[in-house]
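*Asks:* coords please:
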Amino acid sequence: MENLKVIDLFCGAGGASTGLIRAGYDVVGAVDAYQEALDTYRKNLCEGDLTNEFPGSVTFDKPLRADLSQGYDDSGKGENLPEITFEDIRENFELEEGEVDVICGCPPCQNFSSLRDTEPWPDGKPKDGLLRAFVDFIREEVPDVVLFENVSNILNAGEEVPSTYVDWFIRQMKNITRPSDSPQEGGYGYTFKVVNAADYGVPQRRRRTIGIFIYGAEDEEVTIPAPTHARDPEEDSDREPWVEVQDRIFREDLKTDLDLGQKQTGIDGYPDDPAHRSRRHHDSTIEMIEAIREHGGSWKDLRGTNDKDLIKECHQDLSSGARSAYGIMAKDEPAPTLTTRCANVSSGRFTHPTENRAITFREAALLMGFPRDYKLPSVNEHAERVVGNAVPPLLIKKAAEHARSDLQQVKKKEITEAA
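*Replies:* I've put the predicted structure just below:
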């Protein structure tokens, strides 16, 4: 089978596209609204030589910046960007109708993030308009495969599993049919599952929902790839141990003992890497981190000790929650879930395993699974955001490889039945 052609919607800084080209797909178009993420995508995947390392390719000069909401009022469009249809996407990337084999999409569904409260919503109506827009794009092209990645809570938000939200998505996909096919021949077979990225070789415990849809398939013909890693693999298992933090960020080409505010440029013995830079911290924060190392791994371990007064005022009377704030990242485990504040010690267990500083943006990118030389924004907040919002490339690589294998089996069955 030739390389499948894929459009990456809500592409961000290129996490999914990196996984797709590693899996031998040709990315023929990518769209997002966030300018800094698109600049990162362009520098690495359109202009850099990164794609030369992998069997797939990126075939365009720059991704498209546009509003992907298709006009749904509850989508939160943000800036005044042009609303587009899939026909606009084809025109921008000079594609013919039916030329796209795969649509990959990670529409932001923040209402179902574990960091936000989930409110009830009417039956049959998805809460996030961007999912409705995503389905409209699929309906316009009807590709062979749809790859979907999102927060874990969308699968079980609400009282039923699958949730009203996901149930709506499945019903829409079941009813999409090409004009040349009967309803019995059309529709998408599917599988949905919440997976832990650490079980697929990503050095991060990141629970995400993966959905794979194949046109004309039966549901049982569409499967999720089996995990390749485990916390403690059994002796007779072919699974490998989880990849640990120290496996990715303790490297000879990264200076570990950076001074606060220092970046790795002009340092003897190390290649220039402006993304490997340390944030500055207040003296009181450093003092608290040192005490946390002495008593445990969390600010809560300071309670009842001589260092209890170092606990931040906002946490002094806190009885639950925020346990991971100022936490020390374990070096011999996968990292915790990286967020859009993943280089800020107050926002999670993002303190370096051995140094009294937050992890750097380069270290965060490595823990997400980006290649070592992936260029990142120079502004701290943008660097955190593009990494924290990314899809782990290795997770998408394995899902894409598996989807291609399932598609091949479906195509073989169709040929056999037609003979």
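*Asks:* From now on I want contacts and neighbour counts done on CA atoms only, so please keep to that.
*Replies:* Fine.
*Asks:* Spell out the residue ranges of the strands in the protein.
*Replies:* Assigned by DSSP state E, the chain shows strands spanning 5-9, 26-32, 57-58, 64-65, 102-105, 145-151, 188-196, 207-215, 229-230, 240-241, 263-264, 273-277.
*Asks:* Quick check: the nearest residue to His382 once chain neighbours are set aside vs Leu147, distance?
*Replies:* Spatially, and ignoring its direct neighbours in sequence, His382 is nearest to Glu36 (6.7 Å; CA to CA, 6 or more residues apart in numbering). Computed as CA to CA, to the nearest Å, the Glu36 to Leu147 distance reads 24 Å.
*Asks:* So for these two, which sits in the more crowded spot?
*Replies:* Leu147 (22 against 19; other CA atoms under 10 Å).
*Asks:* The more buried one contacts Val102, correct?
*Replies:* Yes: under the criterion of CA atoms under 8 Å, Leu147 makes contact with Val102 at 7.5 Å.
*Asks:* Need the residues touching each of those two.
*Replies:* Where contact means CA atoms under 8 Å, 6 or more residues apart in numbering, no residue is in contact with each of Leu147 and Val102.
*Asks:* let's see this one next to it:
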Amino acid sequence: MKIKPLKRKKQKNLRRWLTVVDLFCGCGGVTEGLKHHNFRVVAAVDKDKDACKTYKANHPGVHLYPEDIRRVDPKDILRNDLKNEDLDVLVVCAPCQPFSSQNRSNKIDERADLIFEATRFAKVLRPAVIFFENVPGLATDKYKILLEELRDDLEELGYQLSSPIVTGSLRGYRTPASTK
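*Replies:* Below is the predicted model:
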């Protein structure tokens, strides 16, 4: 299947805020940062009830989909929130528990597959950029196949997964465990 390149609507020297959809938005930290830098977040998705309460309180102007991302139809976001406008940035902060260094299990965490929801949304929303939270554990041998599959899926849609991916700990960063 051949995907056509993205075509953006041409604008006559008009300045506009870049549009964003925030997947796995949590309580809204990324949304908050983006809004402070003139991004317009039009929709967000998360299923955690407590996080959604916080998100709604802090971002009442953003349409929040408080449900499992697998049940959200990206066509609804395209139609209702983007109103068929171009999407500039798709933010993906997939659950980091599977990729966390604190997760010492050798088993593959089933939540790791949620990262592929980005591909499903990108197929419909066709963002100019997909911004993934850089969780170092994603680049470990344990999830190497998952990362390769994600890279292939994105390339099939015309995107490139940039490198380098941060794979080590932050030098000089002190965790509570390291301060004892």
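*Asks:* can you list the strands of the first structure in JSON lines and add distance to Val166 of the first structure?
*Replies:* Below are those laid out as JSON lines (distance: least, CA to CA, whole Å):
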{"stretch": "strand 5-9", "distance to Val166 of the first structure": "19"}
{"stretch": "strand 26-32", "distance to Val166 of the first structure": "23"}
{"stretch": "strand 57-58", "distance to Val166 of the first structure": "31"}
{"stretch": "strand 64-65", "distance to Val166 of the first structure": "27"}
{"stretch": "strand 102-105", "distance to Val166 of the first structure": "15"}
{"stretch": "strand 145-151", "distance to Val166 of the first structure": "11"}
{"stretch": "strand 188-196", "distance to Val166 of the first structure": "9"}
{"stretch": "strand 207-215", "distance to Val166 of the first structure": "10"}
{"stretch": "strand 229-230", "distance to Val166 of the first structure": "27"}
{"stretch": "strand 240-241", "distance to Val166 of the first structure": "32"}
{"stretch": "strand 263-264", "distance to Val166 of the first structure": "44"}
{"stretch": "strand 273-277", "distance to Val166 of the first structure": "37"}
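*Asks:* closest one to Thr118 of the first structure among these?
*Replies:* Closest approach to Thr118 of the first structure among these (CA to CA): strand 145-151, 12.8 Å.
*Asks:* how far apart are that closest one and its match in the second structure?
*Replies:* Between strand 145-151 of the first structure and the aligned residues of the second structure, the post-superposition mean distance stands at 1.2 Å (mean CA distance after the TM-score superposition for the first structure).
*Asks:* what packs against that strand?
*Replies:* Packing contacts for strand 145-151 of the first structure, counted by 3 or more CA pairs under 8 Å, 6 or more residues apart in numbering; DSSP states H and E, involve strand 102-105, strand 207-215, helix 393-418.
*Asks:* which of these sits most buried?
*Replies:* strand 102-105 (a mean of 24; mean count of other CA atoms under 10 Å).
*Asks:* The residue nearest the centre of the second structure and Ala177 of the second structure: what is the separation?
*Replies:* The residue lying closest to the centre of the second structure (CA atoms, centre = their mean) is Val92, at 0.7 Å. Val92 of the second structure is 28 Å from Ala177 of the second structure, where distance means CA to CA.
*Asks:* what's the matching range in the first structure for the top helix by length along the second structure?
*Replies:* Longest helix in the second structure by number of residues (criterion: DSSP state H): helix 144-156. Alignment of helix 144-156 of the second structure against the first structure: residues 163-175, by TM-score structural alignment.
*Asks:* quick one: the helices in the stretch 51-200 of the first structure?
*Replies:* In the stretch 51-200 of the first structure, the segments counted as helices under DSSP state H, counting those that start in this stretch are 86-92, 129-141, 164-174.
*Asks:* Just the residues contacting stretch 71-87 of the second structure, thanks.
*Replies:* Here stretch 71-87 of the second structure has contacts from 8-9, 18-21, 42-43, 63, 65, 120-121, 124-128, using CA under 8 Å, 6+ apart.
*Asks:* Report the buried residues of that stretch.
*Replies:* 72, 74, 77-78, 81-82, 86-87 (16 or more other CA atoms under 10 Å).
*Asks:* which among those residues gets closest to Asn103 of the second structure?
*Replies:* Minimum distance to Asn103 of the second structure across these is 27.8 Å, recorded for Val72 (CA to CA).
*Asks:* Which residue in the first structure aligns with that closest one?
*Replies:* Aligned by TM-score structural alignment, Val72 of the second structure pairs with Ile84 of the first structure.
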